[in-house]
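>>> Sharing a sequence plus its predicted fold:
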Amino acid sequence: MRGVLLPVLVGALIAGTAVIATARAEAADAEILSVIDGIEVSHVRLHDPLPASTGPHPAACDDIEYLRYRLADGPDDPQRADAVLVAQPAAFMGAFSMDRVARNVLTEMRGRGEHSEWWSLPQRSGCAFDTTGLATGDADAAFGYYYEGAEVDGRRFDGFHPPAFLADIGLKQMAHDEYTVLTTRLPSAEFRSSRVFCGGHADGALATAAFGAWDFDGSPGSSLCAGFFGLDGLINTDWLGMGSNPLVQLASGAIGGRGYLAAVQAMRSGAAPVTFAGIPGVAAQAVTMLPIAGLGAGPGETDLNRRMASNAALASLARPLYAGSYPEMLTGAGGLGDDRLTGDAFLGALFGNTSANLSILQTSIGDFDGPVAPKTFPLPSRANGPASGLLGTAARMTPTDPNHLYGWRSGGTVDIHDLSRQLGLVSGDLAYVNPYYTTRFFLDLLAAFGGDRSPAADLGSLRYEAELRSKPTLTVIGDASLQMDLYPKLGLLPADTVYAHGYTHQDVVTGATPDDGTEPVAAAVATFLTARLPAR
């Protein structure tokens, strides 16, 4: 049944109704995780039970969880900060995936005399994933836990079996969670409307746009934010202008709503998956491997690549990230299981834009330090080729000498050691990745941005696009990002878009501050904020 997922989702293209209920959250609980370079990071839990209709779920899923970054010498009360940024991560990513950009922005703002905060608010579905293995901080233990049946502290992983309630974790829940956080933690309407900026990375920007256009008891979500920012993503709920087209609305009400409900019911019944199970490269098994590679980074030789290649359940899903040729992709021979790699080289192989086959993961972190050849899977590299949006614009290379121990040469806009640090960050349910990113969320985005506003499902509350468009908005795009293969061709990029030169999709949130002290994404965000903050 998994093979019908995308046709079901694309065919659904729908929307729905229901105004989100008034926040019923209780007092927040915060745990300080670290204080580094004058920036304090806390894990905040806000108790806010899921609707009773959601069905059985772990107790942890009744909390909204987010990371709060603040200057350690700044005010403890967030409403005394000069600005608060609330950001949603990209698809398959968790709260810690924006750790570097959060630090960069706060540091840049501090240099301009402003005390700001950054709150990373992830999709609630991450609560359903068991982070026990990742929390060990040890790559061998984590790999054994998730893929080899090993125990950690007497606990054994139950397998990659996402629970059925994730069928109800979509755009409506995300909008509700952001509304609840803002109105509960920042109760002053005056503060929110002048000093709170809402945004996100990639799909997180799209979800934030939906939040801004959402109807909360007659008030638009955009009224809770002074402005919006999209990092390699758009603050736009109606790409092609179909949401306000009455003919589209008539068609969606007659056709789309039924298709949407059928797709959701298929997820609830188990006929369609609630996550991207079985899809190479983005299945939970493959996504979980990414932070493990970060935990295993280092100059010594690793066996993670060989263990990954020999694991039947993992190899076929993760091999597309690494394979250099079709024979290697189909058989696994002569590649991942045969190469000698240091921990750094294995991490670079999965994430580096000179190796990784999936542009959505690519970061500019350097290249292999031994003999290599151009990859031919799935297509040869071409900077402006027909598949550059999927495969990236850099030349992708594969090792050629099975006897050579490949290390990794640092380079580019991202520091590989800092990326390794970020990948290893875990606090409770919050991590760098979210292996249980839901198909319901994806379905909702397809429906919303296809223009469907039918009353049959959960998206009928998208009523305030005009109010969202009237808000100050910053768009930052990496000019080596996969988004450059789509947005310009559709004429979607605003005239005042800021381009981060040489940045990939992931570089936009992981870029390190260069020697001259100016990181372009943080600088763009800080300039946008300071131009709009009122005087104290």
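Done, it's in. Numbers count the residues shown, from 1 in each chain.

>>> contacts, neighbours, all on C-alpha from now
OK.

>>> Please tell me I have it right and residue 92 contacts residue 433.
Yes - the pair formed by residue 92 and residue 433 meets the contact definition of CA atoms under 8 Å, at 5.8 Å.

>>> got any residues that touch both of those two?
residue 287 (CA atoms under 8 Å, 6 or more residues apart in numbering).

>>> neighbour count winner among these two?
Using other CA atoms under 10 Å as the criterion, residue 92 and residue 433 rank with residue 433 on top: 27 against 24.

>>> give the contact list for that one.
Contacts of residue 433 by CA under 8 Å, 6+ apart are 92, 93, 94, 95, 96, 97, 287, 288, 290, 291.

>>> out of those residues, which is most surrounded?
residue 95 (30 neighbours).

>>> Quick check: what element follows the top helix by length along the chain along the chain?
For the chain, the helix reaching the highest residue count under DSSP state H is reported as helix 171-185. Remark: after helix 171-185, the chain's next helix or strand is helix 189-195, criterion DSSP states H and E.

>>> List the buried residues in that next one.
Using 16 or more other CA atoms under 10 Å as the test for burial, helix 189-195 gives 191, 192, 194, 195.

>>> what about the residue nearest to the third one when sequence neighbours are not counted, how many neighbours?
If I follow you right, that is residue 194. In space, and not counting its chain neighbours, residue 194 is closest to residue 226: 4.8 Å by CA to CA, 6 or more residues apart in numbering. Using other CA under 10 Å, residue 226 is surrounded by 22 other residues.

>>> if we can go back for a sec, let me have the buried residues of helix 189-195 in a markdown table, adding distance to residue 234 as columns.
Shown next, in a markdown table, are the buried residues of helix 189-195 (distance: CA to CA, whole Å):
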| residue | distance to residue 234 |
| --- | --- |
| 191 | 25 |
| 192 | 21 |
| 194 | 22 |
| 195 | 21 |
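
>>> Tell me the one of those residues nearest residue 422?
Nearest to residue 422 out of the buried residues of helix 189-195 is residue 195 (CA to CA; 27.9 Å).

>>> so the residue nearest to residue 194 touches residue 192, yeah?
Yes - Residue 226 is within contact range of residue 192, at 6.6 Å (criterion: CA under 8 Å).

>>> Return the residues in contact with the residue nearest to residue 194.
Contacts of residue 226 (CA under 8 Å, 6+ apart): 192, 193, 194, 195, 196, 197, 198, 471, 472.

>>> Next up, the contacts around the residue sitting nearest the centre point of the chain.
Geometric centre of the chain, nearest residue: residue 90, 2.1 Å, by CA atoms, centre = their mean. Contacts for residue 90 (CA under 8 Å, 6+ apart) come out as 200, 201, 202, 203, 204, 205.

>>> Restricted to helices, list the contacts of residue 433.
Using DSSP H, the contacts of residue 433 in helices are 287, 288, 290, 291.

>>> And the nearest residue to residue 168 once chain neighbours are set aside, how far from residue 373?
Counting by CA to CA, 6+ apart, residue 168 lies nearest to residue 54, which is 6.2 Å off, once chain neighbours are set aside. Going from residue 54 to residue 373 by CA to CA, to the nearest Å gives 51 Å.

>>> also this one, for the comparison:
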Amino acid sequence: MSTAVPRRHGRWPRALAAGALGAAVLTAAPSADGASARTGAPARTESPVASTSPVTGVTETKVSVRIPLPASVGSRPAQCDWLSYLRYRSSGGPSKSAEADRILVAQPGILEGAGAFDSVARNTVKAAAEKGQHIEFWALDRRSNCLEDNTGIATGDATKAVDYYYRGKRVDGRKFDGFLKSDQVRWLAEVGLERTVRDQYDLLAAELPDQKLRKEKVMCGGHSLGGVLTGVFATWDFDGNKATKADAGFNQCAGYFALDTTIATNLDDLNGSSGTLNGSVLPEGTVPDTGLGFTALQAGLRSGVLPRFLALPVVLNPETMNLLAIGGLAARVAPGAESELLGTVPSNVNIETTSRTMFSKNAATFLTGKPSIRDFRLTNAAVLGTFMDDNSAPLSFIQSSVGLFDGGRIVDKNFPLSNDVQGSPALFGTELKAIPDEPDGPLYTWRNYDRVGAADDPVHRSADGTPFTTAAKEVTDIGELARSLSEQPLDFTEDYFPTKLVTDLYLVDEPQIAGHMPHTEGLKANPSVTFVAGDGILADHIPEDKNPVVLPGYQHLDVITAAPVQNDGKREQIATRLSAFARQP
């Protein structure tokens, strides 16, 4: 069934597989401005999502609700007046969310979208169903994700995706308009902390109108920055009258869950001892460090003096985030095939410098560009591992434990930090870095998480004889990571992350923000569970006061991407413990 609902630029037609799963479900609901009621257009859509996930018994749909931004925000694309989330539920459970036993609502981390939660959502729903409880998991997509054009990824063909994004070829009549610049998204200057938590509140109120039911059944939480956003949500006053508390954020939740983060109203736990987000989770310069107050910062964002979304000239920007999805697509469709991606993507300064940063054995290799990643024969899975595995990727917040290179000689990767230097776990991670060392040589393959330590494992070692990894350090199936990156109708990444969202958190004590957060008791008003990746961004400053569940071997992304069965033969612990937490009365 065709609908009048704006798509996320064509991403989801293939993923929905309407012929196999049926037409989209359209449910009329009151619009925030009444426009839908006047025009007859639907104010809500719910569409089935096809998945190749090995986790059975879970039904996934994409839900979109029309909740327009106020006129004061300014001109924006029509699709940005919709809020979307991925809804996961037990296939044997009730079809109505209000009848579920519990509903877990998750805020993504920085530069992260709803698709990143696919594995933890499926695993948790499945674990609960095995205990006789039918829960739902809602993976939220923040409003700025509406700006992404995922048409090329939706083809299911990496070559077609490259043609679409780089060679001007059309898909279903659509031509790629290019990656957006700051001056094209002026409205993002208004999308900060208040907009983000209010979007969550408005979405919950639209989907579950009964506040008492929300208080009884909704568990609020998130990954990374999503834990801080949950803390802010808990303390926020949504009706402007702090004397009335039914509208307070904490009264929309029955409990809180934190995934490699803490439920807080500031960045202290994520920052660790460095004191700034730039000094820990993100590379220096990602977030403007102006020293300005709220009013001056807002003026800078509105005027365009400050960038309206986070982006660096290389490594972290919309183009490289999109390349992760293309890499995931290639690794999903043909993991063991020799990669053609690196040879077909045109070279530019961004791509060249990013690939050098990710795939240089040492500083000399980075400076000369010889040998480059294009000089090696790598499978599609090995290319994805290059950019996201904890033994290769240089930045901790994009690291997962998906295995190791194989098929040829592997040596120490001493760039951008030498293996002999102990860097900040919050920025560089905790694991030894490895890299292929035979350009124009053998085909380098990828040894998946569950084959590390197998009888045929050659056990690649660092120069000092230490194995680069062990089975106990591997957590995530690279095939499932690839699927989450490229199969979901809502992205794994958030390519246009609003600068204002982070700068607001820096200024959370200023009256323009703090005045909306009078319910400080909200942080402890509900029971909570905190999961910490043992090798993740909190590894050197585990928040013991939160009584955390520490997960050995997990990296920052593993808490949301971990395989359902681990290398010890046991069920994945977050799914087991989180579902048990949700089952509590």
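Received it, and whenever you're ready, just let me know what you need. None of the values given here were measured: they were computed from a predicted structure.

>>> Among the contacts of residue 433 of the first structure, which one sits closest to residue 478 of the first structure?
residue 97 (16.6 Å).

>>> Give me the nearest residue to the closest one, chain neighbours excluded.
Nearest to residue 97 of the first structure is residue 432, by CA to CA, 6+ apart, at 4.6 Å.

>>> and the residue opposite the one you found in the second structure once aligned, how many neighbours?
Structural alignment places residue 432 of the first structure opposite residue 492 in the second structure (criterion: TM-score structural alignment). As a burial measure, residue 492 of the second structure scores 27 neighbours (other CA under 10 Å).

>>> what's residue 492 of the second structure in contact with, if anything?
112, 113, 114, 115, 116, 117, 325, 484, 485, 486 are the contacts of residue 492 of the second structure under CA under 8 Å, 6+ apart.

>>> Please, where are all the strands along the stretch 1-150 of the first structure?
28-36, 39-47, 63-71, 83-88, 116-120 (DSSP state E, counting those that start in this stretch).

>>> okay, the last one sits on what stretch of the second structure?
I take that to be strand 116-120 of the first structure. Going by TM-score structural alignment: strand 116-120 of the first structure matches residues 135-139.

>>> Let me see the residues that make contact with the matching stretch.
85-90, 97, 100-108, 114-115, 117-118, 121, 125, 128-129, 582.

>>> And residue 270 of the second structure, which helix or strand is it part of?
helix 268-271.

>>> Buried ones in that helix, by neighbour count?
So for helix 268-271 of the second structure, counting by 16+ other CA under 10 Å, buried means 269, 270, 271.

>>> count of neighbours near residue 298 of the first structure?
There are 20 residues near residue 298 of the first structure, going by other CA under 10 Å.

>>> now it: how far from residue 304 of the first structure?
For residue 298 of the first structure, the distance to residue 304 of the first structure - CA to CA - is 12 Å.

>>> Next: residue 440 of the first structure.
For residue 440 of the first structure, the distance to residue 304 of the first structure - CA to CA - is 33 Å.

>>> So what's the gap between stretch 413-426 of the first structure and the chain middle?
The chain centre lies 15 Å from the centre of stretch 413-426 of the first structure; the measure is CA atoms, centre = their mean, to the nearest Å.

>>> for that stretch, which positions count as buried?
By neighbour count on 16+ other CA under 10 Å, the buried set for stretch 413-426 of the first structure is 413, 414, 415, 416, 417, 419, 420, 422, 423, 424, 425, 426.

>>> Same question for stretch 52-64 of the first structure.
Buried residues in stretch 52-64 of the first structure, counting neighbours by 16+ other CA under 10 Å, are found at 60, 61, 62, 63, 64.

>>> Could you do stretch 387-406 of the first structure as well?
Across stretch 387-406 of the first structure, burial judged by 16+ other CA under 10 Å covers 387-389, 391-400, 405-406.

>>> ok, of those, which one's closest to residue 282 of the first structure?
residue 391 (14.5 Å).

>>> OK, contacts around the alignment partner in the second structure of the closest one?
Taking TM-score structural alignment, residue 391 of the first structure has residue 428 as its aligned residue in the second structure. By CA under 8 Å, 6+ apart, the contact list for residue 428 of the second structure reads 394, 395, 396.

>>> From residue 419 of the second structure, how far out is residue 428 of the second structure?
Counting by CA to CA, the gap from residue 428 of the second structure to residue 419 of the second structure is 11 Å.

>>> Looks to me like residue 280 of the first structure is in a strand.
No - according to DSSP: H, G, I helix; E, B strand; the rest coil, residue 280 of the first structure belongs to no strand; its state is coil.

>>> So what does it match up with in the second structure?
Match for residue 280 of the first structure (TM-score structural alignment): residue 314.

>>> Please verify my assumption that that match contacts residue 355.
No - applying CA under 8 Å as the test, residue 314 of the second structure and residue 355 come out as separate, 9.3 Å apart.

>>> okay, the two: which has more neighbours?
Neighbours per residue (other CA under 10 Å) separate residue 314 of the second structure from residue 355, with residue 355 holding more: 23 against 17.

>>> so the more buried one sits right up against residue 374, yeah?
No - the criterion here is CA under 8 Å, and residue 355 of the second structure misses it with residue 374 at 9.1 Å.

>>> Tell me who's in contact with residue 121 of the second structure.
Counted by CA under 8 Å, 6+ apart, residue 121 of the second structure has contacts 88, 137, 138, 139.

>>> correction: residue 232 of the first structure
Residue 232 of the first structure neighbours (CA under 8 Å, 6+ apart): 201, 202, 475, 476, 477, 478, 481, 483, 505, 508.

>>> Am I right that the fifth one is in a helix?
No - in this structure, residue 477 of the first structure is strand, not part of a helix, as judged by three-state DSSP.

>>> Leaving out sequence neighbours, find the closest residue to the aligned partner of it in the second structure.
Aligned by TM-score structural alignment, residue 477 of the first structure pairs with residue 532 of the second structure. Distances taken as CA to CA, 6+ apart place residue 260 nearest to residue 532 of the second structure, at 4.4 Å, with adjacent residues excluded.

>>> So what does that neighbour match up with in the first structure?
Match for residue 260 of the second structure (TM-score structural alignment): residue 232.

>>> any idea how far residue 211 of the first structure is from that match?
Taken as CA to CA, the span from residue 232 of the first structure to residue 211 of the first structure is 18 Å.

>>> Could you check what's spatially nearest to the counterpart of residue 48 of the second structure in the first structure, not counting adjacent residues?
Using TM-score structural alignment, the equivalent of residue 48 of the second structure in the first structure is residue 32. Computed as CA to CA, 6+ apart, the closest residue to residue 32 of the first structure that is not its neighbour in sequence is residue 42, at 4.2 Å.
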